[in-house]
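Chemist: The amino acid sequence is not available; the structure is as follows:
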């Protein structure tokens, strides 16, 4: 098998397309049956791609492969190209949001955002740092909670959905052109899930960055599902369907509804 090529994008290009072809993945390397088998697809700037399928189908593994986060003791094959190039990722132009919302309970919403900006960006003055942080907080719909403490066990604070949006907010402070999200609605009720995904979908409507957004997601509601433009449906590490949401029910209705009915 051909070695998996490293993910790359060029910072001078507005909008980043990611294409992957015949991606296979084995973990650990001694296992003969691939966890991912011959996957091919793409994601385009300004669009949301949902990676879906039953538990254990390889959603998390595919997301990590595309984000360049796979373990070193694995066997990988296939191609992953960013704007047609096979080079390394540059810092700050991609972001990855995990399922875990880890914050210091006593901090306000604004504080972790300004701290992150100060540590990773060369912004000349504190006022500009604060302004940029507040702009991003508003993008994620957290402006009313800007001075609210995160909270935790035994103390009032943000709701689960607000904490998830804060996690996303911190990761998009550098204006990444590629955004990867691992189960962004995990542990949330239907209303909170919709607000989180609606905030994510709205990102590309508020600026001209043209983000490419890829999310693994499990059994979303109909409202959340239709916020995506494209779908990659997996089963046992293999492709069941890849294409637009509008064509998904027409092409594979029986396969699709067998997983999510």
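Modeler: The structure has been received and is ready for your questions. Quick caveat, the model's predicted, so the values are computed rather than measured.

Chemist: When you work out contacts or count neighbours from here on, use the C-alpha atoms and nothing else.
Modeler: OK.

Chemist: quick one, helices of this protein?
Modeler: Counting by DSSP state H, the chain has helices at residues 59-67, 110-120, 126-139, 160-171, 190-206, 222-225, 245-251, 253-260.

Chemist: Show me what counts as buried in the shortest one.
Modeler: For helix 222-225, a neighbour-count test (16 or more other C-alpha atoms under 10 Å) marks 224, 225 as buried.

Chemist: From the chain's centroid, how far away is it?
Modeler: 17 Å (C-alpha atoms, centre = their mean, to the nearest Å).

Chemist: Please compare the first structure with the one that follows:
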């Protein structure tokens, strides 16, 4: 999928950092990952004109095309988050992060445990707890504004599904509660059934979800049900916290490939915190934000991250 040029309001690296300009990127000098010092940060050069989002490649009968909402270009600049600690005072969790997520693409947040992936996800989604304080700019399509209700969805790492319901029942009940009253019950049911098909769950639609006590669907299918429920309202922006956690390589690929396909078809912006993806899953990501100790050590196209590491 060809990347569209960046709008003129896309973030740039901090001017206080030593930079050297190359033909297509702005790069800092490479430092060792283990030293946790600042390593390359890649930002595509600004375009002279704002980008006009190209139409997504829709598919006939795609429910996301029928209920398509405005696309969201999410940007953040000089974003920092501090947490209040009784003994240590204020602890810096995120320190001066900048980046963006484009419509129709999947941005992966990666890094070692405790580097701040989930905190960044929470900050962008407006879900920071009362003990945390954020500072910096988070913009929606170049404007400092909050996401409208129903514009974004957040899938947590923990499953909150009822084990006694079947897949179809869980999604249909959620559709009845989430979707507006302007839709008839039959329309809501149709939306739910279409979402089930989109996430590849039709074969287990009548199977109970199950849990620790009762046997049910697999872990990968359970994760897809959680995502399916959040996709019912056709959000423009989807946040995923560890969507492949606890899944094997095949199940992880099945989950992320469905997400990438829906994002491209419907123009949805996806930001996912991911830990140790397989090569096949990594190749599904369009952008990569690599983090360490609350800082960005690489930001740019996921495909170029490996090239840069090998070259240096």
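Modeler: Received, thanks. As the structure is a computational prediction, the values presented were derived from the model and not from experiment.

Chemist: Structural similarity score between the chains, please.
Modeler: Superposed pair, TM-score by TM-score structural alignment, normalised by the length of the first structure: 0.88. Supporting alignment: 243 aligned residues with a C-alpha RMSD of 2.0 Å.

Chemist: circling back to that earlier point, so of the helices of the first structure, which one's packed in deepest?
Modeler: Burial of these is given as mean neighbour count (mean count of other C-alpha atoms under 10 Å); helix 160-171 ranks first at a mean of 23.

Chemist: just to revisit the earlier point, the helices of the first structure: which one's closest to residue 22 of the first structure?
Modeler: The minimum distance between residue 22 of the first structure and the helices of the first structure falls on helix 59-67, with 11.9 Å, by C-alpha to C-alpha.

Chemist: Which stretch of the second structure lines up against that closest one?
Modeler: Using TM-score structural alignment, helix 59-67 of the first structure corresponds to residues 117-125 of the second structure.

Chemist: Comparing that stretch with the first structure, how large is the average distance?
Modeler: Comparison of stretch 117-125 of the second structure with the first structure after fitting gives an average deviation of 0.6 Å (mean C-alpha distance after the TM-score superposition for the first structure).

Chemist: ok, back up a step: show me the one of the helices of the first structure that comes nearest residue 37 of the first structure.
Modeler: Smallest distance to residue 37 of the first structure across the helices of the first structure (C-alpha to C-alpha): 10.3 Å, for helix 59-67.

Chemist: so what's the equivalent of residue 203 of the first structure over in the second structure up against?
Modeler: Under the alignment (TM-score structural alignment), residue 203 of the first structure pairs with residue 262 of the second structure. Residue 262 of the second structure is in contact with 198, 268, counting by C-alpha atoms under 8 Å, 6 or more residues apart in numbering.

Chemist: Give the aligned range of stretch 190-210 of the second structure in the first structure.
Modeler: The aligned range for stretch 190-210 of the second structure is 131-151, by TM-score structural alignment.

Chemist: Just give me how far the matching stretch sits from the chain centre.
Modeler: Put simply, stretch 131-151 of the first structure sits 20 Å off its chain's centre (C-alpha atoms, centre = their mean).

Chemist: ditto for stretch 280-300 of the second structure
Modeler: The answer for stretch 280-300 of the second structure is 11 Å, by C-alpha atoms, centre = their mean.

Chemist: which residue numbers in the first structure go with that stretch?
Modeler: The aligned range for stretch 280-300 of the second structure in the first structure is 223-243, by TM-score structural alignment.

Chemist: so what's the residue most central in space within the second structure up against?
Modeler: Closest to where the C-alpha atoms of the second structure average out (C-alpha atoms, centre = their mean) is residue 271, at 1.4 Å. Residue 271 of the second structure sits next to 101, 106, 107, 108, 109, 121, 237, 238, 239, 240 when contact means C-alpha under 8 Å, 6+ apart.

Chemist: Done for today, thanks.
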